[in-house]
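Trainee: all I have is the shape, not the residue letters:
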């Protein structure tokens, strides 16, 4: 088989798995689970084969034609796709294995694993797509599979509401995304990535601030950037493996991947907007995470914050570096934003999937308890989960030597070189990250058990602990050049690295923010059944809680008071003028007269009194000559 055939096989395997499960295995959950997991394993193997082979390729076939417009389905497998495919395939396989144990007793696990296969098919389609139209097709399929998986516990109203919220909010961003695709095609005559790159190299590309910003709307939805971030925390209503796969490692990272794909279209003004949206989202989500009591909600807001880091890194754009060789100084302009964003996307996929699966192990061991104030003492009861989860925590707070330390430092260095204000905000966000993660870690694993469920907690089985161990190893080693260089190829060459005094500065900043945030949380919070911050500083706690809820209140007000009333007005106008008068003509007029006459005869004395008074006023007006 050629490498292109391997790629096509990798795309079609999960689709075949989903079809077989839907048609033949709906009542055979065990077989469906193993089929989906074996398929995910095959995807991981093919992704590794394509990654290690080194050959990059692309091909396409025309699918639809309307006059001069042709819609093609094609594959573009370069270093960017290879890196993202490894993340999707390998992390996805580990989460499938974890799900074998986590969903073992679920009555609807066939539907669950079928949904996972549909998601893998959709996500692989995004990664391999060679044009924006094809990305949009799979983009919408990812939205569908996300809705399906969030709503797995469909008997719960909260899960149904969360799935609808995720679907609708993403449609808002996708509308802007579609407009951006159309505008790009109208301006440049193509949306093929290779052709756009060639136009850019030949300086024939039509640049516009509107095109990248409209395309960024899609990333704002999928990667949950402000103001479209409201769906992600609620999406934790889905099973924990769904949170790990879709809302930590892959789907939410699709927006970052798409931005890197369209890097050639970026202009300075668009990058500035993207940079600040990412920066503000990182800070906002970190503040919200401080007051969460649900272990998955803490990780959800942490994911929001880290996605903001990636978006900010991309927005920081290119970086000019100076190297001295042979006595001469050479300047090299790197797409450092792409390198830093993809570097952090990869390491974040490792340690955040680890922590989400670790939280799933905790929830499973504590009989589905999710409140961290009802846990405690789990370090001794669940040693494997504790050790691996600890590695994930230390990775995200930037412990030197772990994966998160290297990727986060590359972003901080880029911010320090490009924009001091962004650097200050991201450094503050890093302090808050250390604060809320050490808070979560201490309240969950230390002290005495604070509930009956925690008291009877137990370590999970091998299918759940083995993925934790593998992800922990990746969280330890994934940031080193020898490892990421193999995974990222040319992308690894774009990562900004500090040298000399800049390296010392970034190292000291990283150590300072980690120590300040983590130390403050360790000494401030005591393992107890109530929030120390709420007890000692209720105004601050109330403020942070209000910040978290403010967006939902604004959106609820808009929907109820503006959108719904506008819809009612349109419905009234349609019923009266369109359906009643224009379409039905005189019959409609007669019907409206009859409707008005019938409304006078209600059988209510109060209504008759009001009509009598109104008639008396009208009669007086005529008698007085008002009309």
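Mentor: Received, thanks. For clarity, every value in this text was computed on a predicted model and none was experimentally measured.
Trainee: switch to C-alpha atoms for all contacts and neighbour counts from now on
Mentor: Fine.
Trainee: what residues sit buried inside the longest helix along the chain?
Mentor: With DSSP state H setting the assignment, residue counts place helix 157-188 as the longest helix in the chain. Across helix 157-188, burial judged by 16 or more other Cα atoms under 10 Å covers 158-171, 173-174, 176-185.
Trainee: then this one, side by side with the first:
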């Protein structure tokens, strides 16, 4: 069993290193197939590992080597395979495999083809280290690795100023969250003396409430950065500057799910601080409706889907916040498949329209891209929570959980979000595939993606349909290590909640369908509310004015007056003084014997005077 875990973990790293050797060579298609094959092998091992945990029902700890042994700190570079990491392992490797195969087609004409696959495989390896980690230190290595890889992939087209700026933003904002995680780790070690999960979770209950609360807060700040929760959310939409397969991987199975995973993994800490959990839930509900509202008016194909990810992450944090950790993990599980399929479908559209992202300049693509349209429609229905697709089971389970605990504000917010989700999802579908065409004649040769791309998406689409059907077995499997969350509702109420949620979503779909079916393409004046939503509630502008510009001015002041005028000038003056003194003393080294003797006598005289003064006093 151990060797299968090593293969699953290190196959992506081997793929990345070999691709890196050819990074600056001309594009080699064989590199894409080689990487994809190794990720596929990792996926097969993940299936075996999952089945092993399912059958044996106990966690397996594997120590790779002793790592840090200093004083009381004894850390091994070790991994744990339990029910949580087995699920995450399956999600990451399935989505990653399909994204890798898809990228062979999508990136085939890109000069950075080999470099792209090196980054992509390293991204997968970093995420696997994160989810398999047996202690906070190893988790932090994976955590930072994911951050670095996201920087490399978001800024893959580094010659584009916007891509470079977006990569920097993602990296910097995530460093804020990472500082929170580091502080939590310091607090844990200071108070417990260990960073190993098993020791920490067993002894955390012995700490005083204020310390436990601080640890929980700083862990959540770390999660906020990676999962782009408000106010550390601005990087997520801008991350769309990277290639579309990167967007699929970041939003479905790697970076943004890391924060949710951290909260689920640390559930034993959050169970001790339920009030903090409620704050997390309310913030999650705010993010859900906040992101959905911005998706309503946005016209960028990828950004709309990105906002939907942010909104769905809000659902996951709501479930985790109220203690329904298994349900939060279930929504993460189902969401990964329909969201990755949706992004890759968007990649097909982009590829066909020469990189166009403005849905207002599309339309009537259905006759030319029927399979892609089918992929995106089914994925959007799953996202909207329509029976019998995967999203129906996981999203409705969250709504039922919230309602059963009498959190009516949370329930109402998530219900409104469900309506908005259905509306903006089918606004996108209608504008891209069914309204009157509005693109240049140069795009008249639009056609569907190649077979490799469509075949790569097919397993994701299949899982977007059926993964929700395993709701009961998933709950039974994950609650072996996660706390059971009981939904105290009778049969009639559950069915009523299902009908309400389904009606809300169907109404949103129908409203969008009829509205945009009859929409005339005229330049309309942007209204006040629409402008606020398009400007993302002016939050990026506020950050720029309140944080970025003052920091820039402060840095400029430091650079000019402290570094240049004070430090540099002081050092320069010392250097000039030493040089001038040397120039003045240079004649002493003339080699003239009489001059040297006079200097020796003078020196001897000075030394004698110094000795006499010391003796007298």
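Mentor: Arrived safely. The structure displayed is predicted, hence computed values, not measured ones.
Trainee: quick one: TM-score?
Mentor: TM-score of the superposed chains, computed with TM-score structural alignment, normalised by the length of the second structure, equals 0.86; 563 aligned residues with a Cα RMSD of 2.5 Å.
Trainee: tally of neighbours for residue 448 of the first structure?
Mentor: As a burial measure, residue 448 of the first structure scores 16 neighbours (other Cα atoms under 10 Å).
Trainee: that one matches what in the second structure?
Mentor: Aligning on TM-score structural alignment places residue 448 of the first structure opposite residue 436 in the second structure.
Trainee: my read: that match touches residue 360, true?
Mentor: No - using Cα atoms under 8 Å, residue 436 of the second structure makes no contact with residue 360, being 10.0 Å away.
Trainee: re earlier: list the contacts for the match of residue 448 of the first structure?
Mentor: For residue 436 of the second structure, the contacting residues are 363-364, by Cα atoms under 8 Å, 6 or more residues apart in numbering.
Trainee: that one and residue 518 of the second structure: what is the separation?
Mentor: 10 Å (Cα to Cα, to the nearest Å).
Trainee: what's the answer for residue 447 of the second structure, then?
Mentor: Separation of residue 447 of the second structure from residue 518 of the second structure (Cα to Cα): 25 Å.
Trainee: which of these two has more residues huddled nearby?
Mentor: Taking other Cα under 10 Å, residue 447 of the second structure and residue 518 do not tie; residue 447 has more neighbours (19 against 10).
Trainee: what's the local residue count around residue 382 of the second structure?
Mentor: Residue 382 of the second structure - counted by other Cα under 10 Å - has 29 other residues nearby.
Trainee: translate it into the numbering of the first structure.
Mentor: In the first structure, residue 382 of the second structure lines up with residue 395, judged by TM-score structural alignment.
Trainee: again, but for residue 178 of the second structure
Mentor: Aligned against the first structure by TM-score structural alignment, residue 178 of the second structure finds its counterpart in residue 174.
Trainee: so who does its match touch?
Mentor: 217-218, 221.
Trainee: kindly report the same for residue 86 of the second structure.
Mentor: The contact partners of residue 86 of the second structure, taken as Cα under 8 Å, 6+ apart, are 46, 49-50, 53.
Trainee: tell me which of the residues you listed are still there in the first structure?
Mentor: Contacts conserved in the first structure for these, counting by both residues aligned by TM-score structural alignment, their matches' Cα atoms under 8 Å: 46, 49-50.
Trainee: please enumerate the strands of the first structure.
Mentor: 57-66, 69-77, 319-325, 328-334 (DSSP state E).
Trainee: much appreciated, bye for now.
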